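Visitor: coords below, sequence missing:
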């Protein structure tokens, strides 16, 4: 287990002093190789071969496709159509635009695939609407940031694709399993808005009537079909998760060019450039992390950890709570995808030895890590909100902090009642 300390401790130190995470992982692997004596026994060419093996994988191709589709959905009027439809549905309920904010994020999650994309796509629109209607800035910033973590849970989710590939778990089952927890997080935030409305004024919009609601639904209907096409196509066997990414990209192009006409060749080139940059970063990290995972297994670290934890005289629930606390802490310092790449190989044998469903564990892991995007010091969503609002870092953190409580309560609920996560995949698989 001494190698585990080196693996994790050295990598954290390198990351803390400002070295990019991919380089930190690579340097850690090289140091461990030298210390373990494996440097002389393992050909240096194996490093590059293992990196290529990680990228030469069909499911990984889904990542740039989903990034491309999400970027296309962020261009034009799709975000405003979703927001207007959500406002017609729940804007008249006590809590007003707080509910609209969450509902719009739940819908947009079916296209954005990441929390940062949700804030970048919907955040400015939501904050502008809440400011114009007299909502307290602190509440508006807090609910906007908190609602963004629904995106990694509702398909398509890049985090779930990466976990599925790393763990060998069905991506289709993960997509289905993420639906209920994602909705529960949304409902918990909406309940928080309802309760807060008794203490601070949260103006409500008048209900526009059934005719106008149906008109707004029809205006938002094409993008609303995106998650249905993806999940339905995967689960029915029409296409694989990777092919679903390609279908989502084609559908997004069709909406932008043909249905709405708000996509042009200039904006398409910008989207392609953004997709290449973002995909390159993720794929480079995946390549390095593949060698990291291979070295972990070679040094028998996951096997030793599994034997250690399975030999403890404690319940699985206690171990899961400990893992959740660990992931909540890790999420404060690493992005969700980076943490999944690093820790999935370490914990997979452990959860298998304990008899924990890998689909359930994946959802719990992604949700706990996702809280990190709205917590200091490295929460990506916090920095996007700073850019959008112009507020200082400490005020954005103070605004978001109270909304973390309902999200944590949902995580506790999922640990106590695993069936909340597993019943939909079991239902669709016939178990």
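Guide: Yep, it's here. Nothing here was measured: the structure is a model prediction, and the numbers come from that model.

Visitor: For the rest of this, base every contact and every neighbour count on C-alpha atoms.
Guide: OK.

Visitor: Strands of the stretch 201-350 of the chain, start to end?
Guide: Counting by DSSP state E, counting those that start in this stretch, no segments of the stretch 201-350 of the chain form strands.

Visitor: The residue minimising distance to the centre of the chain in helix, strand or coil?
Guide: The centre of the chain sits closest to residue 152, judged by C-alpha atoms, centre = their mean, with a distance of 2.4 Å. The three-state label given to residue 152 by DSSP: H, G, I helix; E, B strand; the rest coil is coil.

Visitor: For it, give me its contacts.
Guide: For residue 152, the residues meeting the contact criterion (C-alpha atoms under 8 Å, 6 or more residues apart in numbering) are 109, 113, 114, 115, 158, 159, 160, 366, 367, 370.

Visitor: switch to 7 Å and redo it
Guide: Neighbouring residues of residue 152 by C-alpha atoms under 7 Å, 6 or more residues apart in numbering: 113, 114, 115, 159.

Visitor: How far off centre is stretch 239-257?
Guide: Stretch 239-257 sits 19 Å away from the centroid of its parent chain (C-alpha atoms, centre = their mean, to the nearest Å).

Visitor: chain center to stretch 401-420, what's the gap?
Guide: 16 Å.

Visitor: In addition, the following structure is provided for comparison:
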């Protein structure tokens, strides 16, 4: 008689099994939360506009679910390694050093999460005394998302570390992070006597060290803020969790996941392909014609998705194969893709515009109106470089599309081309708010995919919803961490000192504008647009008001400056996103992008010098 002995699973396989089970427990609720947000906001719009009976509880419920979506999305992003980080310097290191820094980039968030879990629990308990006005339930139900999300991220970070094959390197990475944390703790009595010099140590030194080592930006900000407050002040850390919660709870930011999902929908339903095919039929026979199509397509799609990563992912796979077939060099393609990403930062409904409006109090509808022309100015400067580069191309073998072909493609593209105008009309006519309008776009896209284009891949919906939650969580955790850092900077008195320095620059508004351009170019290349806006928007915009600068004009200039920095190598993370989307090595685009960046700077100067470009249609 044979007896079969069951061998216990290896520790590594057990870790993988736990990790997969945890992923399912987080991804399915996160996907359902995205669907729930769409339905709740859509119900609010329908009830108010069609039935004339506003749902008083819709915004409150949407806000409550939103914090849970943000935190669960951040968990998914951490598990997938999708939190925004700068890897320009890490990528140049030896393979062994890269592997070590990858472990440090997980160990450092682990330290932050250990710091935040306790204060997050205290914060959630403190919120129990608050009852929500419409639903009449304890606010702890909403605030509990922070400790639960932090605990889940803690578990994910531990599992990721346990999956490494090199235990020696893992112990070294943990020891390095522990040694740095212990060193700061030991120096606490000395740090408390340094005053505002601590701002340089924590918010410049520590943040720079973390970011350059590849630690995700949100956790770099969080570590610096918690370290500064814990070691140099007597502020309860639950207060910082409250500021993070406040930063992530702005209802206007709910449009982030919804526009990300909308961007994926237009690609899946074939709407992006229809737009680009029409533009290609118009300009395919012109020298550099498909490059003009790329510039125009990014302008059109940016008005829909609001996410640059979604824009590039929708366009590059459709256009690049044909452009390569016509002789375009890969480096020039990725350089132009990155440059158009910078050009379209002001096109509504840009996530940066929405974030800026929420943290500075500038009217979002005014920002949406003011953002169209500045992007056209930069598009013209980019097109001038395209014309110069392709002026000698031989197009003898390219057939020009007939009028009949163009008309046929236009008929196919009309429903897709109408989407940006539907979204804009809904906001202008008061049908929906800037937050709600994305749901109208989603319904329109679903209808177009099912009825008009007859292309709707149901199997892709679940991965799209999970991707939406992941990207949204990564963005929103940065906003929360940056809000906490901005609060700490404000409490230190730094903001008033910066305001005095900037306001006291000789030359008044002109000098302030020039200094702002330089500052936001640098910030854009290091931080990315959203955290830079959250950190410095509330500090810089009051100064602009004091100097008599129109807020919308100033907003366009700083957003475009950040966009140029964001997509400029070697540090701009947007450039590496463009390379990833187009599957082209970053080295190939370094030289070609210089001309496009110069064109963008010229366009930026024109926008700064002529306020009418930003404000001409506001009245």
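Guide: Ah, there it is. Remember, it's a predicted structure, so these values are computed and weren't measured experimentally.

Visitor: just to revisit the earlier point, show me what the residue nearest to the centre of structure 1 lines up with in structure 2.
Guide: Matched by TM-score structural alignment, residue 152 of structure 1 corresponds to residue 345 in structure 2.

Visitor: Quick check: its match vs residue 580 of structure 2, distance?
Guide: Counting by C-alpha to C-alpha, to the nearest Å, the gap between residue 345 of structure 2 and residue 580 of structure 2 amounts to 19 Å.

Visitor: same thing with residue 381 of structure 2?
Guide: Residue 381 of structure 2 sits 25 Å away from residue 580 of structure 2, going by C-alpha to C-alpha.

Visitor: Compare these two and say which is more crowded by neighbours.
Guide: Per other C-alpha atoms under 10 Å, whichever of residue 381 of structure 2 and residue 580 has more neighbours is residue 381, with 20 against 16.

Visitor: Tell me which residues touch the counterpart of the more buried one in structure 1, please.
Guide: Aligned by TM-score structural alignment, residue 381 of structure 2 pairs with residue 188 of structure 1. If a contact means C-alpha under 7 Å, 6+ apart, then residue 188 of structure 1 has 406, 407 as its contacts.

Visitor: could you redo the last one with a cut-off of 6 Å?
Guide: Residue 188 of structure 1 makes contact with residue 406, according to C-alpha atoms under 6 Å, 6 or more residues apart in numbering.

Visitor: Tell me which helix or strand it sits in.
Guide: Assigned by DSSP states H and E, residue 188 of structure 1 falls within helix 179-196.

Visitor: Spatially nearest residue to residue 76 of structure 1 (excluding sequence neighbours)?
Guide: Nearest in space to residue 76 of structure 1, with sequence neighbours left out and distances taken as C-alpha to C-alpha, 6 or more residues apart in numbering, is residue 262 at 5.2 Å.

Visitor: The counterpart of residue 167 of structure 1 in structure 2: how many residues sit nearby?
Guide: In structure 2, residue 167 of structure 1 lines up with residue 360, judged by TM-score structural alignment. Residues near residue 360 of structure 2, counting by other C-alpha under 10 Å, number 19.

Visitor: My read is that residue 360 of structure 2 contacts residue 540, right?
Guide: No: taking contacts as C-alpha atoms under 6 Å, residue 360 of structure 2 lies outside contact range of residue 540: 9.3 Å.

Visitor: Check which helices and strands the longest helix anywhere in structure 1 is in contact with.
Guide: Criterion DSSP state H: the longest helix present in structure 1 is helix 265-298. Applying 3 or more C-alpha pairs under 6 Å, 6 or more residues apart in numbering; DSSP states H and E, one finds that helix 265-298 of structure 1 makes contact with helix 45-55.

Visitor: Could you check the angle the next helix or strand after the helix it packs on makes with helix 265-298?
Guide: Counting by DSSP H and E, the next helix or strand C-terminal to helix 45-55 of structure 1 is helix 62-73. Angle of helix 62-73 of structure 1 versus helix 265-298, following axes from the mean of the first three to the mean of the last three C-alpha atoms, to 10 degrees, is 150 degrees.

Visitor: What span of structure 2 is the helix or strand just after helix 62-73 of structure 1 aligned with?
Guide: Scanning forward in sequence from helix 62-73 of structure 1 by DSSP H and E, the next helix or strand is helix 78-90. Matched against structure 2 by TM-score structural alignment, helix 78-90 of structure 1 falls on residues 271-283.

Visitor: Structure 2: which residue goes with residue 232 of structure 1?
Guide: Match for residue 232 of structure 1 (TM-score structural alignment): residue 425.

Visitor: for residue 264 of structure 1, same thing?
Guide: Under the alignment (TM-score structural alignment), residue 264 of structure 1 maps onto residue 457 of structure 2.

Visitor: how close does the residue lying closest to its match once chain neighbours are set aside get to residue 437 of structure 2?
Guide: Nearest non-adjacent residue to residue 457 of structure 2, counting by C-alpha to C-alpha, 6+ apart: residue 268, 7.1 Å away. Using C-alpha to C-alpha, residue 268 of structure 2 is found at 20 Å from residue 437 of structure 2.
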